[in-house]
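Engineer: A structural model of the following input is requested.
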Amino acid sequence: MTVAASEATQEIDKLLALHPKGFDLSLERVTRLLDRLGNPQDRLPPVIHVAGTNGKGSVSAFSRAILEAAGLSVHVHTSPHLVTWHERYRLGIKGGRGAYATDAVLADAVRRVAAANRGEIITVFEILTAVTFVLFSEHPADVAIIEVGLGGRFDATNVIKTPAVTTIMPISLDHQAYLGDRVELIAAEKAGIMKRGCPVVIGQQEEEAARDVLVTTAERLRCPVSVYGQDFMAHEEFGRLIYQDDDGLIDLPLPRLPGRHQYANAAAAIRTIRAAGFDPSDEAIEKGLTTVEWPGRLQRLTSGRLAERAPKRAEIWVDGGHNPGAGKVIAETMANLEERDPRPLFLIIGMINTKDPAGYFQAFSGLAEQVFTVPIRDSDVGIDPAALAEDAAAQGFEVEPVSSVTEALAILSVLFENQPIAPRILIGGSLYLVGNVLADNGTPPR
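Structural biologist: Predicted coordinates for the structure are as follows:
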């Protein structure tokens, strides 16, 4: 299925032409719309509601993989998508892996929700969130994992009255224009998805101020709360992942997703599932950790149209992390790879104008040889490569603005044509850029 042929994409394009782009954080419009639709959000299977600046996608992916390994059917709502809108709506299948909503099913749901809105002022994200609730209420499943879009308190997903568990992943500065310019303010917004008396899991927090806000809010709402490093934790020991909580220790394989930060994300998923009332076997947890997939996040490209344009034997990674917190964990993973397999690291970066390029680039200081800056296709908020190059140069990098990822790979291919060692290449800075790359490479999410 191509985007051009997608009926659902055509329906969503109509909405994009009618309604304002971006976010206008409020629950009033989506609540009105859901009421007209019969409040489908009240007819969902047990909900795992996930927020956080970084890591919420990983914990959702781990949770889904473990629950499916236990034989359960799992709906999953994530945003944004990388290549097609369908990625936002994964419908659970009993006894097997869920699948993206088919084009006909998604197009029908979008049409019905748009009709119920009656052309009134609303954001497209709010309509698409209502589509999530319609689809998840009409297709039976054992559990639904729902990611917050932006913030928490006024995010359109925050109409779920009694989640089985609320999970808050690491919080750092991002979307300051909407959420505030201090981690305490951002934490307060994300804590807004907690519901009185409903279990809360707090993932690893680098900022103590954020952790304190989350714990205080959970305690005020009398939520049973589990805090990483206090009530549950995980660490590597002899090439294995040791998970520990009140129920004891589990000796597990290391997660399939690369990066040491994934140890804490996997631990948060295990605790989340247990707090939600599910009790997967150790075997199901092990299978989930070793089969988990999370496209566009430290994903290695080993084949495809773009990969073939890179220098021979090059190691290519793509990652959509775009804020200083994400830059830090990505850089740490690149540094760990460098210890095991030394190669010169080159960055191919595109970013949108709501991000902090300086904070992102700082994480790679002393690690990357050179930065290529690229535009983001079909985006009116992408930073011009020349301007982004100035941000990288200000952090001490040798940098070259180019017209595309393809051009950057071509330059590197010439540079390394007769070299005995091949480079390590990281393409990232934006989920939108990663979506462009996966589409161009012919390897979209499945």
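
Engineer: from here on, just use CA atoms for contacts and neighbour counts.
Structural biologist: OK.

Engineer: I'd guessed residue 88 sits against residue 57; true?
Structural biologist: No. The criterion here is Cα atoms under 8 Å, and residue 88 misses it with residue 57 at 11.6 Å.

Engineer: what is in contact with these two at once?
Structural biologist: Residues within reach of residue 88 and of residue 57 at once, by Cα atoms under 8 Å, 6 or more residues apart in numbering, are residue 78.

Engineer: count of neighbours near residue 375?
Structural biologist: 22 (other Cα atoms under 10 Å).

Engineer: likewise for residue 38?
Structural biologist: That count, for residue 38 with other Cα under 10 Å as the rule, works out to 11.

Engineer: got it, and residue 309?
Structural biologist: 18.

Engineer: again, but for residue 190
Structural biologist: When neighbours are counted by other Cα under 10 Å, residue 190 comes out with 29.

Engineer: got it, and residue 328?
Structural biologist: Neighbour count of residue 328, defined by other Cα under 10 Å: 18.

Engineer: my read: it touches residue 367, true?
Structural biologist: No. Taking contacts as Cα under 8 Å, residue 328 lies outside contact range of residue 367: 11.6 Å.

Engineer: show me what contacts residue 123?
Structural biologist: 19-24.

Engineer: again, but for residue 154
Structural biologist: Residues in contact with residue 154, defined by Cα under 8 Å, 6+ apart, are 25-27, 189, 192.

Engineer: one more sequence to fold, the one below, so I can look at both together:
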Amino acid sequence: MMALHPKIIDLTLDRVWRLLAALDHPERRLAPVIHVAGTNGKGSTVAMIRAGLMGAGQRVQAYTSPHLARFHERIRMSDGLIAEDALAAVLEECERANGGQPITYFEITTCAALLAFSRDPADFCLLEVGLGGRLDATNVIDAPRLTVIAPVSLDHQHYLGETLPEIAAEKAGILKRGVPCVVGPQDEAGMEVIEAKAARLGAPLIAHGQHWHVWEERGRLVFQDEHGLLDLPLPRLIGAHQVQNAGMAIAALRALGMEEAACEAAVTRAEWPARLQRLRLGPLVDAAGRAELWLDGGHNPAAGVALAEAVTRLPPRPLHLICGMLNTKDVAGFMRPLAGVAETLTAVSIPGEAATLPAETTAAAATAAGLPATTADSVAEAVARVAREVPNARILICGSLYLAGKVLAENG
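Structural biologist: Now for the predicted structure:
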């Protein structure tokens, strides 16, 4: 399938529409769709909406990306991850229907997911945008039940535009005529774009700060909207940013008519690996000894801010970073907020990734941001070195979901 990939990524829906037509339009035979876009938090929000719906006894499908350790993570059927034989069957069916024509990896696998979902009885289908929104391969649903736009910030500027309003316009491309949209916290410039697009389409907005509010109070999560106030446990997913993500999930569940039990399940049962995840078992944990080992896949400036804030809320320990990043990311923007909370950074290259930033370049960016940095040949070497030099360290592996996937696979 990678051999079919165009030489460059040109965002268009033409190839997707062609293949879906050849497959007899599986996108028209889905359970009610909840379509989620945004720069940061959309994956966690999908995980919480899914947990909430399942807590209410609903059968839920979910399509997310990228995967971490196994491709199957992208396609969650109503009874769990897609089975190996079922995945092979839909991929082969899509390959035959495509007839060898150019199509991107994400486009053809999205079509495969929609084909699998169309044959699986479910109550809801969650679709997470891969890149942008307007021209993303998931944006083929004429009338979703609900859309969600998580916080929009600068990322993928070479595809989506250089300014926040331009990027927000791409994300707002998932809005559909008359379909309600839950909107997470936004910068004013981005919100203006979303509101203008919604007004043109007659799409009712359920916006943070206007129609719903969420905050942490005395170790609890408090959510308030026109239906009343909820007093819930803090999210199982760690970090102040997860309170905001939980707010979006709860607002979505309320818009779908779910009761308080579903909202509580959203915050207490959601699982989403590599989002400030504490690793507790495996060879890397053994190599860390008495040091704590954490993993996070955030990779843009907004993620750096959220990560820095989250680690300061943990019990005090000296923080040491192990970081690998792609050469398409704003490395300095990611590093700057972390430089104020971490003591050192050990840079690594991401194994098997053609677009990895060389460890030396990552280390130089960290040093320029005011964070003392060295390099290591592997994550395992970096973990062992930090644990040897600072036995009581909190070691945080970060910088890329691709690196996080390699770590989870290596750690079993």
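
Engineer: need the TM-score between these chains.
Structural biologist: TM-score of the superposed chains, computed with TM-score structural alignment, normalised by the length of structure 2, equals 0.98; 412 aligned residues with a Cα RMSD of 1.1 Å.

Engineer: redo the contacts of residue 154 of structure 1 as TSV? Include distance to residue 426 of structure 1 and secondary structure.
Structural biologist: Output for the contacts of residue 154 of structure 1, formatted as TSV (distance: Cα to Cα, whole Å; DSSP: H, G, I helix; E, B strand; the rest coil):
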residue	distance to residue 426 of structure 1	secondary structure
25	33	coil
26	37	coil
27	38	coil
189	32	helix
192	35	helix
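
Engineer: now distance to residue 49 of structure 1 and neighbour count too, for these, in CSV please.
Structural biologist: Below are the contacts of residue 154 of structure 1 laid out as CSV (distance: Cα to Cα, whole Å; neighbours: other Cα atoms under 10 Å):
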residue, distance to residue 49 of structure 1, neighbour count
25, 18, 18
26, 18, 16
27, 16, 16
189, 14, 22
192, 11, 18
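
Engineer: in JSON lines: the residues you listed, plus distance to residue 257 of structure 1.
Structural biologist: What follows is those, written out as JSON lines (distance: Cα to Cα, whole Å):
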{"residue": "25", "distance to residue 257 of structure 1": "32"}
{"residue": "26", "distance to residue 257 of structure 1": "35"}
{"residue": "27", "distance to residue 257 of structure 1": "35"}
{"residue": "189", "distance to residue 257 of structure 1": "28"}
{"residue": "192", "distance to residue 257 of structure 1": "29"}
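
Engineer: now, which of those residues sits nearest residue 397 of structure 1?
Structural biologist: Lowest distance from residue 397 of structure 1 to the contacts of residue 154 of structure 1 (Cα to Cα) belongs to residue 189, with 35.2 Å.

Engineer: aligned partner of the closest one in structure 2?
Structural biologist: Under the alignment (TM-score structural alignment), residue 189 of structure 1 pairs with residue 170 in structure 2.

Engineer: please pull up the equivalent of residue 282 of structure 1 in structure 2.
Structural biologist: Match for residue 282 of structure 1 (TM-score structural alignment): residue 260.

Engineer: before we move on, what about residue 209 of structure 1?
Structural biologist: Here residue 209 of structure 1 is matched to residue 189 in structure 2, going by TM-score structural alignment.

Engineer: that match should be in a helix, yeah?
Structural biologist: Yes. The assignment for residue 189 of structure 2 by DSSP: H, G, I helix; E, B strand; the rest coil puts it in a helix.

Engineer: for it, which residues are in contact?
Structural biologist: Counted by Cα under 8 Å, 6+ apart, residue 189 of structure 2 has contacts 164-165.
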